[in-house]
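Q: predicted model and sequence follow; I will ask about them next.
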Amino acid sequence: MDRILEADRVLVGPAGDVRERTAVAVEGDRIAAVGAADELAARYPGAQRLSFTGSTLMPGLINSHVHLAADLTREPFATLRTRSRAEIVELVQTNARACLRSGCTTVRDLGDAHGVVAQVRDETREGAAAPTPRILAAGTPLTITGGHCWFLGGVADTDHEIRTAIDSLAASSDLIKVMAGGGQMTPGGPSEFDSQYTADQLRLIVDHAATHGLVVAAHAHATPAILDCIEAGVATIEHCGWRSGPQQRDRPVAAARRMAAQATIAGDTTPPQWRRMAERITFPEGFRFGDQIRWMTDHGVAHVIGTDSGMPNALFDQFRASLELYEDLGFDRAQIIETATSGAAGLLGLGAITGAVGEGLAADLLVVDGDPLDDLDVLHRPSHVIVGGRIYSQEDLAEPAVADPHLP
């Protein structure tokens, strides 16, 4: 059924492009036209008219870093490792629905196992009834023996093993994920300050992924691993914290300028509970939580916003809470919204598909009460979420995410 959606205003996508008293015509899963409601009604005489007084119509949000197969607990991949495939699929669907509740109509999943997220993605594309966002799936991340998340099955140490792993992932993956550095979830493995692959190995990963038409997202907290990722030409550097040790914050200006020059994207991973985390971290004098984002932006580095949802207590339906950091860092609301919509779509290769309100783009839209340019809080629970032309209310999407009550 064709629909005409009317609202007090439409945020088209790029910052500052606001249309007052405007409507959007939706045909199937696409935006057919944007214009005055009466004019659209005349063009589409059989269309259903839906009026949202006091509301804003805007592009759906894009969460660039989630783990849909993770369960929010202290061992977030326990369900993935121990339960039946049917139970894991149910978990992925539950978490995907939670993303929609928060207004995220597109998510980029950066690590699972056994292709379960890709399965849910494909079922959604084939018209499955379960509501899910548009999903970009990286599949199983590459890592070294005993390295970060080795238990997911992506161990690849030699050049031959790296090529073979990428060849295996290519058919079902939208991109390749590599653990360029260590992390905090693998007892006995490399720490977040350690590198796992050399710059030459990372370059091999980038080059071989490119033979399949895929880009590479690299997990890297620490400065040495980040520098290797820049040298190798990965598409996005996830976390990108610029740290070389506990309480050590680095600001290598030449490296940031090189990132900007070669269009390497910083993948921010601010979890919803970032304020509580910031209270527990000791920072060097003159530094605070998240200020590497402001520093990189000031040096021309583009970034996308993710939440690392699925990790301990990083809830899937609290994307608005992660956006609070950007207000705290001095970004204006229009800039934040652009970063989380059309900006992210363009950087992630989706600009011709979604991310804005424009003719021919996917009908991935939000209806929010009030004006998010006045108050970002209205993004917390959009009254309606539209993905691929399918309209869901919050009641349709209601299903509480389960978090570990013992975690902060």
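A: Received, thanks.
Q: switch to C-alpha atoms for all contacts and neighbour counts from now on
A: Fine.
Q: in three-state terms, label P224 for me.
A: Under the three-state scheme (DSSP: H, G, I helix; E, B strand; the rest coil), P224 adopts helix.
Q: what about the longest strand in this structure?
A: Of all the segments assigned as strand in the chain under DSSP state E, the longest by residue count is strand 48-59.
Q: just checking, what packs against that one?
A: Under the contact definition 3 or more C-alpha pairs under 8 Å, 6 or more residues apart in numbering; DSSP states H and E, strand 48-59 sits against strand 3-11, strand 365-369.
Q: roughly how far is the helix or strand following that strand from the heart of the chain?
A: Counting by DSSP states H and E, the next helix or strand C-terminal to strand 48-59 is strand 61-66. For strand 61-66, the separation from the chain centroid amounts to 2 Å (computed by C-alpha atoms, centre = their mean, to the nearest Å).
Q: okay, the angle between strand 61-66 and strand 365-369?
A: Taking axes from the mean of the first three to the mean of the last three C-alpha atoms, to 10 degrees, one finds that strand 61-66 is oriented at 110 degrees with respect to strand 365-369.
Q: hmm, back to that, list the contacts of the longest strand of the chain.
A: With contact meaning C-alpha atoms under 8 Å, 6 or more residues apart in numbering, strand 48-59 is reached by 1-13, 41, 341-342, 354-357, 364-372.
Q: so who does G310 touch?
A: Neighbour list for G310: V66, H67, L68, A69, A70, D71, L72, T73, P76, F316 [criterion: C-alpha under 8 Å, 6+ apart].
Q: try this one next to it:
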Amino acid sequence: MELLISAGRVLTGPGGECVDDGAVLVSGGSIAAVGTRDEVEQVAPDGVRRASFPEGTVLPGLINCHVHLAFDAGPDPITSLQEADNTSLLLGMAGRAQQALAAGVTTVRDLGDRGGLSVRLRDAIAAGVLPGPRILAATAPLTPPGGHCWFLGGEVSGEEAIRDRVRRNAASGADVIKVMATGGSLTKGGAATWQSQFTTEELHAVVAEARRAGLPVAAHAHGADGIAAAVAAGVDTIEHCTWMVDGGFELRADVVADIAAKEIHVCPAASHNWRRFAEYFGTERAEQLFGQIRWMAEQGVRLVVGTDAGVPGSVFDGFVGALELYEHLGLSLDRVIDMATTDAARALGIDADTGRLAAGYRADLLVVDGDPLRDLSALHATRLVMAAGRPYGNGAVDGS
């Protein structure tokens, strides 16, 4: 479709770059023009459909760097997954993808599912069969026998099995390789959250085999030792990065310096429920954890936003609430928005065609009431969402 969207401001990104009284011309699945309303009007075809939001803001579609569409965000998502057949699970995943899209999220990176269902859903959305955000799929995450998220089918033991699993994931259509470098609280009976699950040499094997397939590597790593090993192995992103040790935290300045120098992106994967962390673990421990994120940002670590959507309580339409954590930590609003758009696109390797509003880019965008550069809560007031040029929901697309 062709659509001319005008608004009080167009946030093109990055760094809060904004066009007042701006417009975006969408043609098919791409952006044809961006600029002032007068400039875009001059190149718009006669009779083009219009949507006007004089008090609103157009900005790039949001990117959630860490979700699990196979999990239902209920109190026991693992049992729900294990009891579901593939057909019902896929339907649930499609519904959750639409929840994310309705909240302005036009790209999600799914970091672990069962049976490659995220690839099937990705392809159906890309073909226009189903509405939804762009999906980057990891398929089955690599984990030791009985390790974190073993039930997703990615159990491996030894370098030969690791390389074989990476090759099989790539052959099944994976966009990214996920490895569980440490344990996690979601898996009963496995390694403790802070404990390493792979040696540095094994993580090197993951990265090397992924590179042969042309794929990036995302490492789930809570423990300080696991984080250090993942950095040494050369992964592309570190998920969680909480610096846990037995009984507390141990932030390692030398490893943080390596993360920054190697331009490894860190996704804390904090959900919209981040305020409740203090209720569960105590105010002092919560402030220590949040302080680590702040300090990494100050040291030049490239942070991006993900929510671990699908785990208990982390719903798929809660992305904006998760952004508020970084405002709480003192980051400027333009940086927070970049972390969910331009920076996220760079971390995921898709910055050549999304993450900002520019001619030739995918038409991934949303329109909100108000100005999110002044008040982040404006992102809750979604008026229109487009993913690859397809409008979703009840947003106005024929003038107002």
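A: Sure thing, it's come through. Predicted model only: the values in this text are computed from it and were never measured.
Q: give me the TM-score for this pair.
A: Laid over one another, the chains give 0.95 as their TM-score (TM-score structural alignment, normalised by the length of the second structure), with 394 aligned residues with a C-alpha RMSD of 1.6 Å.
Q: ok, back up a step: so for the longest strand of the first structure, what gets flagged as buried?
A: Residues of strand 48-59 of the first structure classed as buried under the neighbour-count rule (16 or more other C-alpha atoms under 10 Å) are R49, F52, S55, T56, L57, M58, P59.
Q: show me where the stretch 51-200 of the second structure has its helices.
A: Defined through DSSP state H, counting those that start in this stretch, the helices belonging to the stretch 51-200 of the second structure, from first to last, are 77-83, 86-102, 117-126, 159-171, 200-212.
Q: what packs against the fourth one?
A: Put plainly, it is helix 159-171 of the second structure. strand 177-180, helix 200-212.
Q: flag every buried residue along the longest one.
A: Which is helix 200-212 of the second structure. Neighbour-count burial for helix 200-212 of the second structure flags T200, E202, L203, H204, A205, V206, V207, A208, E209, A210 (criterion: 16+ other C-alpha under 10 Å).
Q: distance of A205 of the second structure relative to I125 of the second structure?
A: To I125 of the second structure, A205 of the second structure is 33 Å away according to C-alpha to C-alpha, to the nearest Å.
Q: nearest to L186 of the second structure, of the helices of the stretch 51-200 of the second structure?
A: Judged by C-alpha to C-alpha, the one of the helices of the stretch 51-200 of the second structure that comes nearest to L186 of the second structure is helix 77-83, at 8.2 Å.
Q: what's that closest one in contact with?
A: The set of residues that contact helix 77-83 of the second structure without belonging to it, under C-alpha under 8 Å, 6+ apart, is A70, F71, D72, L89, F151, G310, V311, P312.
Q: can you check stretch 281-300 of the first structure too?
A: For stretch 281-300 of the first structure, contacts defined as C-alpha under 8 Å, 6+ apart pick out 241-242, 247-249, 251, 253, 256-257, 260, 268, 278, 302-303, 325, 329.
Q: out of the helices of the stretch 51-200 of the second structure, nearest to A388 of the second structure?
A: Closest to A388 of the second structure of the helices of the stretch 51-200 of the second structure, according to C-alpha to C-alpha: helix 117-126, at 8.5 Å.
Q: centroid residue for the second structure?
A: To find the centre residue of the second structure, average its C-alpha atoms and take the closest one (C-alpha atoms, centre = their mean): that gives C65, at 1.4 Å.
Q: my guess is that one contacts V108. True?
A: Yes. Between C65 of the second structure and V108 there is a contact under C-alpha atoms under 8 Å: 5.8 Å.
Q: picking up where we left off before, a markdown table for the buried residues of strand 48-59 of the first structure, including distance to I226 of the first structure?
A: Shown next, in a markdown table, are the buried residues of strand 48-59 of the first structure (distance: C-alpha to C-alpha, whole Å):
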| residue | distance to I226 of the first structure |
| --- | --- |
| R49 | 50 |
| F52 | 46 |
| S55 | 42 |
| T56 | 39 |
| L57 | 38 |
| M58 | 34 |
| P59 | 32 |
